[in-house]
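Sequence below, structure please.
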Amino acid sequence: MKEYAIPMVPGPTTVPQIILEAMSKDYPSPDLEMEFLDLYNQTEEMLKRLYETNNRVVIHTGEGMMALWGALKSAIRPGDRVLALASGVFGYGIAEMAASIGAEVKIYGVEYDQTLKDWDEVEKAIQAFRPKMITAVHCETPSGTLNPLEMVGLLKQKYEVPLFYVDAVASLGGTPVKTDEWAIDLCLGGSQKVLSAPPLAAFVAVSPGAWDVIKQVGYVGYDALLPFYDAQEKFYFPYTPNWHGVAAIHQAVKMIFDEGLDVVFQRHETVASHCRSELESMGLKLFPARDAQPSPTVTAVYVPEKFSWSELDRRFREKGLATGGSYGPLAGKIFRLGHMGSQASMELVDKALKVIREVVTSS
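Predicted structure coming up:
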């Protein structure tokens, strides 16, 4: 596989050497070694700090979609009502996932270049539908947007909705995720985005109320949350844990706290603001609408009219820059820069911007 001098795809992000080294220690049989259980427990406590929660955190072996599917299948049954708040590929996709499980799904949707903001309409949807679960995506990576979730949490509590399910895979670690304050019951994360670890682990912060529902549903597939309820207490995991993934997360979160959480958040904001300002100075049009909230972890930009996406991508890569396209209705229309985790670097972003300027200003 070709390596690029300027890696700016919005995940998986570049893995720092210190994380690769943390994965080199061998636990011959992790589900039998107390040393591994200690590492798992320590990693959970660190993730709880990152999530700003007192809730338990389950660490799955698998990519971020493991968390999305596992939390849905663990908490809803056919016929359960799910209100999906959607503003992009993943928001609408989660609605489709819930429907495939047999849930009765209602979508409150906005355009892909927008973020949630009409709270009166959201409240009306909750009042009328009375869902068992509300779903939302914090960072819509394919759109470069960040949905505010505090008001959703308040409405969830006001109408006593049992479950609030949030995809925070591309935001956790790069911007505040206030799990308890926002009343999130199932908060999903992944190792390959802001944490800059390989795509080996997914994790879910699970509230006490969510555990009650999970026990009632009783789902026990490979991606199930239920077997993790007492896995640490009994030291009996539902499958052999991937110690590489847990070790990688442990080191990744340690790096964030060593730098300082507020410092890390500010680094992401500063780099994102600089990136967008420079792109606009080149005459490029940012994708999210002016009244939408952009994400500090990824920037989406319209492909200039004189290029197809495939041609633009080819020219970038010839100069050592790897960016990302998008998906669904946005495929071929926008490209994305992932300034998250190890890639939230002013030096790296400036190198990327230099290449972009050279390409888009060429004849």
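
From now on I want contacts and neighbour counts done on CA atoms only, so please keep to that.
Fine.

Distance of the closest residue to L116 other than its chain neighbours relative to F335?
Counting by Cα to Cα, 6 or more residues apart in numbering, N147 is the residue found nearest to L116 once chain neighbours are left out, at 5.8 Å. Counting by Cα to Cα, to the nearest Å, the gap between N147 and F335 amounts to 20 Å.

what does F164 give?
31 Å.

And V89, by the same measure?
Here the distance between V89 and F335 works out to 14 Å (Cα to Cα).

When those two are compared, which one has more neighbours?
Taking neighbours as other Cα atoms under 10 Å, V89 and F335 compare with F335 leading, 27 against 19.

how about the strands in the stretch 1-150 of the chain?
6-7, 56-61, 81-86, 104-109, 133-137, 139-140, 145-146 (DSSP state E, counting those that start in this stretch).

Now tabulate the ones you listed in JSON lines and tack on distance to S273 and mean neighbour count.
Putting the strands of the stretch 1-150 of the chain into JSON lines (distance: least, Cα to Cα, whole Å; neighbours: other Cα atoms under 10 Å) gives the following:
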{"stretch": "strand 6-7", "distance to S273": "19", "mean neighbour count": "24"}
{"stretch": "strand 56-61", "distance to S273": "32", "mean neighbour count": "24"}
{"stretch": "strand 81-86", "distance to S273": "25", "mean neighbour count": "25"}
{"stretch": "strand 104-109", "distance to S273": "27", "mean neighbour count": "18"}
{"stretch": "strand 133-137", "distance to S273": "22", "mean neighbour count": "26"}
{"stretch": "strand 139-140", "distance to S273": "16", "mean neighbour count": "30"}
{"stretch": "strand 145-146", "distance to S273": "13", "mean neighbour count": "28"}
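
Another for comparison:
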Amino acid sequence: MISYPIGLVPGPVSVPPKIREAWLTDFGSSDLEADFYDLYAQNQKLVQTLLETKESVVITSGEAMSILWGGVKSALRPGERLLAVASGLFGEGFADMARAIGAEAEVVAFPYDDVPDPGKVREAVRRFRPQVVTAVHCETPSGTLNPHLRELGEIAHEADALFVVDFVSSGGGAPIGVDESLIDIGLLGSQKVLSLPPSLSVSTVSARAWSVFERVGYGGYDAYLPWRRVPEVRAMPYTHDWQGMTALNVALNAIMEEGPQNAYARHARAASLCRTMGREAGLTLFPAREDICSPTVTAFNVPDGWTWPELDAALRKKGLVAGGNYGSLDGRVFRIGHMGSQADEALVKRGMEVLGEVLRSK
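Got it, this is the predicted structure:
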């Protein structure tokens, strides 16, 4: 397997040695041991602090897509309505999930290089009257960060709809403020800022959401309801990942020791350096405005005279691996991931120097 010394992909990010060590320790059975439930509770409290919420926290095994699906299936019955606020690929994906379970879905769409307009969202909510409104904080393929979570939360609550937010690739790298933003279901993945493998998913769940979950009654593998009283009842729906939960504890405590505000500032510095050096190398940002760029990922247009496969191959020869793209952005936009362990100015500087060298070579 090929290893690249300069890893700047937008996830899964590089896993630091202190987190990898968690997998070198053997434990007992996670669904039987009191120590595991104590660890689970510790992680819940740390997540509450990081995401600024007093609501419930659920931590499950599986990559973040599992909780996106679980949230939709737990919150909607067939025939009910979901409005997906979308300025990118992942925002649109919520509508596809809703339709797949027999719900009605509508997308209020905005350009991929921009962010949602709350005024247009309010119009759509009043007309469509959904039970669920979804949004994405960081559209990773587009490199944008949605600054309107609080406004969108207010709009959803005005319609008595649940507000579901994917902050999979921004949580821990940018302020979320779950309670301030009126988020009913918040979705976070382990493989982005937390710098773990893609093995755990973290959710915040409001009291409003639990009431809806009870009404819907979904009970599949990815359901939320069976987790409501973990760890109080000392029982889980399935055997959990003790090593992963230990690694999560290491990652969360590291952010707390650094201080969340300091972590956010570190991400902002790495992002600013990436964009400054990118412009100096002749690159142009994909987002229409720099003020909507995410601190965790930067999206650049593939420069004239290059195809993405050519540029990617040239970068890999120099030991740098960046991120390609999906859908309509495939081949047009590439990404530098500076989140979690990769929000390191020395690493970003090294990577952008290589990128500049490659661009000047042609």
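
Report the TM-score for the pair.
Structural agreement between the two chains, given as a TM-score (TM-score structural alignment, normalised by the length of the second structure), stands at 0.98; 361 aligned residues with a Cα RMSD of 1.1 Å.

Looking at the strands of the stretch 1-150 of the first structure, which is nearest to I126 of the first structure?
Put simply, out of the strands of the stretch 1-150 of the first structure the one that sits nearest I126 of the first structure is strand 81-86, at 7.5 Å, with distance taken as Cα to Cα.

what about that closest one, how far off from the second structure?
Mean deviation of strand 81-86 of the first structure from its aligned counterpart in the second structure after superposition (mean Cα distance after the TM-score superposition for the first structure): 0.6 Å.

which part of the second structure lines up with that strand?
Counting by TM-score structural alignment, strand 81-86 of the first structure falls onto residues 81-86 of the second structure.

wait, the residue nearest to L116 of the first structure sits on C139?
Yes - the pair N147 of the first structure and C139 qualifies as a contact (Cα atoms under 8 Å) at a distance of 6.3 Å.

three-state assignment of S203 of the second structure?
strand (DSSP: H, G, I helix; E, B strand; the rest coil).

thinking it is in contact with I185, fair?
Yes - S203 of the second structure lies in contact with I185 (Cα under 8 Å); the separation is 6.6 Å.

one step back: what lines up against the residue nearest to L116 of the first structure once you look at the second structure?
By TM-score structural alignment, N147 of the first structure lines up with N146 in the second structure.

neighbours around that match, how many?
N146 of the second structure - counted by other Cα under 10 Å - has 19 other residues nearby.

give the contact list for it.
Taking Cα atoms under 8 Å, 6 or more residues apart in numbering as the definition of contact, the neighbours of N146 of the second structure are V115, P116, V136, H137, C138, I292.

Go again with 10 Å.
When contacts are counted by Cα atoms under 10 Å, 6 or more residues apart in numbering, N146 of the second structure is found next to 87, 114-117, 135-139, 167, 292-294.

now swap in P294 of the first structure and tell me
When the contact criterion is Cα under 10 Å, 6+ apart, the partners of P294 of the first structure are 113-115, 139-140, 143-147, 272-273, 276, 286-288, 300.

S211 of the second structure falls within a helix, correct?
Yes - with three-state DSSP as the criterion, S211 of the second structure is part of a helix.

Is F27 of the second structure in contact with F36, as I believe?
Yes - between F27 of the second structure and F36 there is a contact under Cα atoms under 10 Å: 9.0 Å.

ok, these two, which is more surrounded?
Under the neighbour definition other Cα under 10 Å, F27 of the second structure and F36 were set side by side, and F36 has more, 22 against 12.

check contacts around the more buried one.
Remark: with contacts taken as Cα under 10 Å, 6+ apart, F36 of the second structure is in contact with F27, G28, S29, S30, Q42, P231, R234, H240, D241, W242, M245, T246.

any idea how far it is from M236 of the second structure?
The value you get for F36 of the second structure to M236 of the second structure, if Cα to Cα is used, is 11 Å.

So for these two, which residues contact both of them?
Shared contacts of F36 of the second structure and M236, defined by Cα under 10 Å, 6+ apart, are found at S30.

So which residues of the first structure form helices?
Remark: helices of the first structure, listed N- to C-terminal, are 17-22, 34-51, 64-75, 89-101, 119-129, 150-158, 208-217, 231-234, 243-259, 261-281, 309-318, 346-360; assignment by DSSP state H.
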